[in-house]
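S.K.: can you look at this prediction? I've put the sequence above it.
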Amino acid sequence: MATEIRVPSLGESVTEAQVGEIYKKVGDTVAKDESLLELETDKAAQELPSPVSGTIAEIAVETGDEVEIDTLLMTIDEGDGSSQTDKDEDKGSAAASADSEPGKAHDEGQSGGKADEGKGGRLIEVNTPSAGESVSEADVGEIYVKVGDTVKADDPLLELETDKAAQEVPAPVSGVVREIVVSEGDTVAPGDLLVKIEEGAQSSSSASGSDEAADYGGGQAIHGESGTTASRDERHDGEMDGAGRDPAPAAKKLMAENDLTKSEISGSGKDGQILKGDVLAAIERGKDESSSPAPKKESKPAPKRPQSAPDDAEREERVKMSRLRQTIAKRLKGAQDTAAMLTTFNEVDMTAVMELRKKYKDLFEKKHGVKLGFMGFFSKAVCHALEEIPAVNAEIDGTDIIYKHFAHIGVAVGTDRGLVVPVVRNADQMTIAEIEKEIGRLGRAARDGDLTMADMQGGTFTISNGGVYGSLMSTPILNSPQSGILGMHKIQERPMVVGGQIVVRPMMYLALSYDHRIVDGKEAVTFLVRVKESLEDPERLVLDL
């Protein structure tokens, strides 16, 4: 029976997509849930899995084609689509079993890779994926594998950095890495060849468990079979033992290069996972300690400084900016050059919100499974103010003003890669609990490097919380093409006059930067006053006042 593969629904307001990479060709066998091709929309790129196992009978589109929802993409003749792959894997398993017999592993290990050829299948090319609209190239970041490594399907092979974000390229099949055609720092375009994998193959070192254990330097992610993994762990004195997740691949490589173990590093990722930034921080701490002068054993006159001090150039370090950092710089400078930016300030008494949090935080967390923070209150207060002052939620497009009758609130998050702004979509229709949950999810994804293009597109207004770093006041820069950004700051106890009496209150300065081309001063000040009123009297948020 033939099964037609058509363009699925792509989400709210998305009516068409562009065909990206096509992973199969006519005659190829596929297994259920195996990726067939990639579809790119103005929101994100997504892979389309096969709903059945079978053989590709027809491919009705080509890379680059514009397709609408329900357009025919492929036809699959149902059957045992994974049979060839299974046969290859069965052969590999049989060969592996043979290798485990006495003498065979050693003989084949000396045969110059013949065992790999016998176990393997076709060479699969791993190309640079499309990274979304307007992204035409990327830089090769960390490479997690080396030639000869055994990988499983979906294991990360390397990292690509674009001007939008960093993403890992997974292995499309299980097998052995036969060729790596790029190096760290190379610039590649969508479709460029990155790696070749021999499908279904197993490295001779995986079978013997000796060569790889002897040569292992820790500069790769652990993707081998359980025996290989165990030998690697033993070589690192139990580094992978204990609770918590394994370090991220980039962190693991850096740890091995600098002879660091998990016990020497505090992980800041999900479940305590060690990230690359954690390793860099540990290395920096080590440099500081090693550079500290040793205590003097006896008091002697300090030696005279050499006549010729090192040149400043010798003490400089030149590092290429990542594409994400280049984009941040370009966008921020572009906002200054384009918009007529102006900032207005106010201050808010946080007493009511803090007392509300204190009173209900335990009950809130018990019911909703998330802590009650400040961002939920601020996001709701902003949504209420945007309804009254729609110009702050608008953007300029040529000679037109586009008013957004919805609130997609961007939340600026600082990461070790730079500033990212994931978006809480339709925040105006969410409860405080729902907003807190979504902000928590986006924050974890940002720290773990798992944000998608869809997570960071479509924002209409941005909130930046410099207070978490101790900032008392700032003038935030617009996130183009948005027309407003709210800056939160440190809560500081200050003497205030209330009812003719001087009292100590927890105060926060608020800053609203806005585009004066479409937002008048009266509107900006009114917007900020409405935010202040909602936070000083949180019941207004509940009563929609």
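M.R.: That came through fine. Numbering: from 1, shown residues only.
S.K.: from here on, contacts and neighbour counts on C-alpha atoms
M.R.: Noted.
S.K.: Glu78: neighbouring residues, count only.
M.R.: Glu78 has 20 neighbours, counted by other CA atoms under 10 Å.
S.K.: report how many residues lie close to the residue lying closest to it once chain neighbours are set aside.
M.R.: Excluding the flanking residues, the one nearest Glu78 by CA to CA, 6 or more residues apart in numbering is Gly54, at 4.2 Å. Gly54 sits with 25 neighbouring residues when counted by other CA under 10 Å.
S.K.: repeat that for Arg315.
M.R.: 7.
S.K.: next one: it from Met321, what distance?
M.R.: 19 Å (CA to CA, to the nearest Å).
S.K.: so Met74: helix, strand or coil?
M.R.: Per DSSP: H, G, I helix; E, B strand; the rest coil, the local secondary structure of Met74 is strand.
S.K.: residues near it, how many?
M.R.: 22.
S.K.: isn't Ser205 right up against Ala214?
M.R.: No. Ser205 lies out of contact with Ala214 (CA atoms under 8 Å); the separation is 9.9 Å.
S.K.: what's the single longest strand in the chain?
M.R.: When the chain is parsed with DSSP state E, its longest strand is strand 501-515.
S.K.: which strands and helices lie in contact with that strand?
M.R.: The contact analysis (3 or more CA pairs under 8 Å, 6 or more residues apart in numbering; DSSP states H and E) places strand 501-515 against strand 341-349, strand 484-488, strand 492-498, helix 521-536.
S.K.: so which of these is the most surrounded?
M.R.: Comparing these by mean neighbour count (mean count of other CA atoms under 10 Å), strand 484-488 comes out on top with a mean of 27.
S.K.: try this one side by side with the last:
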Amino acid sequence: MSNISIDVPNLGESIGEAVVAKWLAKDGELVHKGDTILELESDKANVEIHAPETGILRVKAAAGNTVKIGNQVGEIQATSETSGTSEVLPPSPETVVKEKKMFLTDSEWVEETSPLEQAMARTLLKSRQKTVPATTYTDIDMSKIIAIRVQHKEDFKERFGVKLGYMSFFCAAVTSALREFPIMNARIHDNQIIFNKNVHLGIAVSREKGLVVPVLRNVNRMGHAEIEKKIDQMTEKASQGTFDVADLRGGTFTITNGGIFGSLFSTPLLNSPQVGILGMHRIDYRPVALKDENGVMRIEIRPMMYLALTYDHRFVEGKFAVQFLGRVKASLEQQDEKIIFQSTIE
């Protein structure tokens, strides 16, 4: 039998390379079909690679190497299992061990950036170079949403078995706005704009090695409870590093929440090839000028949040971006409490 190549698989949209994080089998070792033999890291997820056949593993790309999609990282030398041995053969010439270096002085040190950090930097730079990002901002009064959560959180938890968080409100508001402004739910392929009938939201989730953006599919068909359950599952996967490649593919719009780290105001970066990303921030109580139905002004302290919308100005006109963000703001500030118990948000 001929040797079987182990290549870097397609890891999702906008991911062009990965880092060989760890070989779980040694060069020259007998592995069995289906064994997990390799972990790859991209700027968005860890991916396990399994042996395509039983045979002797030959490593072609050592741990720490950066490899492009489709590159060969190893091969299986087909053999018979009849011997029942797991003999380790001498390493192949391609096997190289790379170590992270650190240089210390009396008052400072220099640490080499990891291949994963370098890959993330290249991805961000590529996105910046190939898009024309612009950002528009607004603030929202969170009074209504906070009141709904306080009033219904116990009933919601008892009925659905999950906490009522803020994110489901934002997913619902964004989904409604995306249906009204379909250009914001599109993605770019070469010079074409691909529109999407359904809404697949990328939700930025924090992990030890940076953010990862798994995708909530068909959010327009979900209710608040299902959204909250899916987000809990995402958070659990992020903490355990168990995302599959499929979890990261096909997003049409992204929401990121810098508020969980205390951010008051920021400019989110586009998640190419998407044309829009919404940035949430922390809630601060601030004095706000309000006008009653008689036109009389008053000052009240309200829970306020800044929102930032970054969009690709090559394809999205500024007026549509501003109108889209205004639609999100109106949905959140005029939230109907009945919707949280519905099976779908539409």
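M.R.: Cool, the structure landed. Worth saying up front: this structure is predicted, and the values here are computed from it rather than measured.
S.K.: so after superposing, what's the score?
M.R.: The pair, once superposed, lands on a TM-score of 0.76 when counted by TM-score structural alignment, normalised by the length of the second structure; 314 aligned residues with a CA RMSD of 3.7 Å.
S.K.: so what corresponds to Gln233 of the second structure in the first structure?
M.R.: Mapped onto the first structure by TM-score structural alignment, Gln233 of the second structure lines up with Arg441.
S.K.: can you tell me the element its match falls in?
M.R.: Using DSSP states H and E, Arg441 of the first structure maps to helix 432-448.
S.K.: how far off centre is that helix?
M.R.: Averaging C-alpha positions (CA atoms, centre = their mean, to the nearest Å) puts helix 432-448 of the first structure 13 Å from its chain's average.
S.K.: same thing with stretch 490-498 of the first structure?
M.R.: That offset, for stretch 490-498 of the first structure, works out to 38 Å (CA atoms, centre = their mean).
S.K.: who are the contact partners of Asp141 of the second structure?
M.R.: Asp141 of the second structure makes contacts with 302-305, 333, as judged by CA atoms under 8 Å, 6 or more residues apart in numbering.
S.K.: what is the burial count for whatever residue of the first structure lines up with Val20 of the second structure?
M.R.: Matched to the first structure by TM-score structural alignment, Val20 of the second structure sits across from Val140. Look at Val140 of the first structure: counted by other CA under 10 Å, it has 21 neighbours.
S.K.: returning to what we had before: want to throw the helices and strands packed on strand 501-515 of the first structure into JSON lines with distance to Ile180 of the first structure?
M.R.: As requested, these are exported to JSON lines (distance: least, CA to CA, whole Å):
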{"stretch": "strand 341-349", "distance to Ile180 of the first structure": "48"}
{"stretch": "strand 484-488", "distance to Ile180 of the first structure": "44"}
{"stretch": "strand 492-498", "distance to Ile180 of the first structure": "54"}
{"stretch": "helix 521-536", "distance to Ile180 of the first structure": "54"}
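S.K.: strands of the stretch 101-250 of the second structure, start to end?
M.R.: In the stretch 101-250 of the second structure, the segments counted as strands under DSSP state E, counting those that start in this stretch are 102-104, 109-111, 133-141, 187-189, 192-194, 201-203, 205-207, 210-212, 215-216.
S.K.: mind giving me the packing neighbours of the fourth one?
M.R.: Spelled out, it's strand 187-189 of the second structure. strand 192-194.
S.K.: what about the strand it packs on, distance to the chain center?
M.R.: 22 Å.
S.K.: for stretch 201-208 of the second structure, same thing?
M.R.: That offset, for stretch 201-208 of the second structure, works out to 4 Å (CA atoms, centre = their mean).
S.K.: now do the buried residues in the strand or helix carrying Glu234 of the first structure.
M.R.: Element membership of Glu234 of the first structure, judged by DSSP H and E, is helix 226-235. In terms of neighbour count (16 or more other CA atoms under 10 Å), helix 226-235 of the first structure has its buried residues at 228-233.
S.K.: what span of the second structure is that helix aligned with?
M.R.: By TM-score structural alignment, helix 226-235 of the first structure lines up with nothing in the second structure.
S.K.: rewinding a little: which part of the second structure matches the longest strand of the first structure?
M.R.: Going by TM-score structural alignment, strand 501-515 of the first structure sits over residues 298-312 in the second structure.
S.K.: that stretch against the first structure, how far on average?
M.R.: Superposed on the first structure, stretch 298-312 of the second structure shows a mean distance of 1.2 Å to its aligned residues (mean CA distance after the TM-score superposition for the first structure).
S.K.: excluding residues flanking it in the chain, which one is nearest the residue nearest the centre of the second structure?
M.R.: The centre of the second structure sits closest to Val213, judged by CA atoms, centre = their mean, with a distance of 0.4 Å. Leaving aside its chain neighbours, Val213 of the second structure sits nearest to Ala204 (4.4 Å; criterion: CA to CA, 6+ apart).
S.K.: and if you look at Ala446 of the first structure?
M.R.: Excluding its sequence neighbours, the residue lying closest to Ala446 of the first structure (CA to CA, 6+ apart) is Thr415, at 6.9 Å.
S.K.: what does the one you found correspond to in the second structure?
M.R.: Mapped onto the second structure by TM-score structural alignment, Thr415 of the first structure lines up with Arg207.
S.K.: and that match, how many neighbours does it have?
M.R.: Applying other CA under 10 Å, we find 15 other residues in the vicinity of Arg207 of the second structure.
S.K.: three-state assignment of the aligned residue in the second structure for Thr128 of the first structure?
M.R.: Alignment note (TM-score structural alignment): Thr128 of the first structure maps to Ile6 of the second structure. Under three-state DSSP, Ile6 of the second structure falls in the strand class.
S.K.: what's the burial count for Ile6 of the second structure?
M.R.: Neighbourhood size, Ile6 of the second structure [other CA under 10 Å]: 22.
S.K.: that one touches Gln72, doesn't it?
M.R.: Yes. Checked against CA under 8 Å, the pair Ile6 of the second structure and Gln72 is within contact range at 5.7 Å.
S.K.: hang on, the earlier thing: what's the mean distance for the helix holding Arg441 of the first structure versus the second structure?
M.R.: Helix 432-448 of the first structure sits 1.8 Å off on average (mean CA distance after the TM-score superposition for the first structure).
S.K.: so what does that helix touch, helix or strand wise?
M.R.: Contacting helix 432-448 of the first structure under the criterion 3+ CA pairs under 8 Å, 6+ apart are the following elements: helix 375-388, strand 413-415, strand 423-424.
S.K.: mind reading off the mean deviation between the second one and the second structure?
M.R.: Taking mean CA distance after the TM-score superposition for the first structure, the mean distance separating strand 413-415 of the first structure from the aligned residues in the second structure is 2.1 Å.
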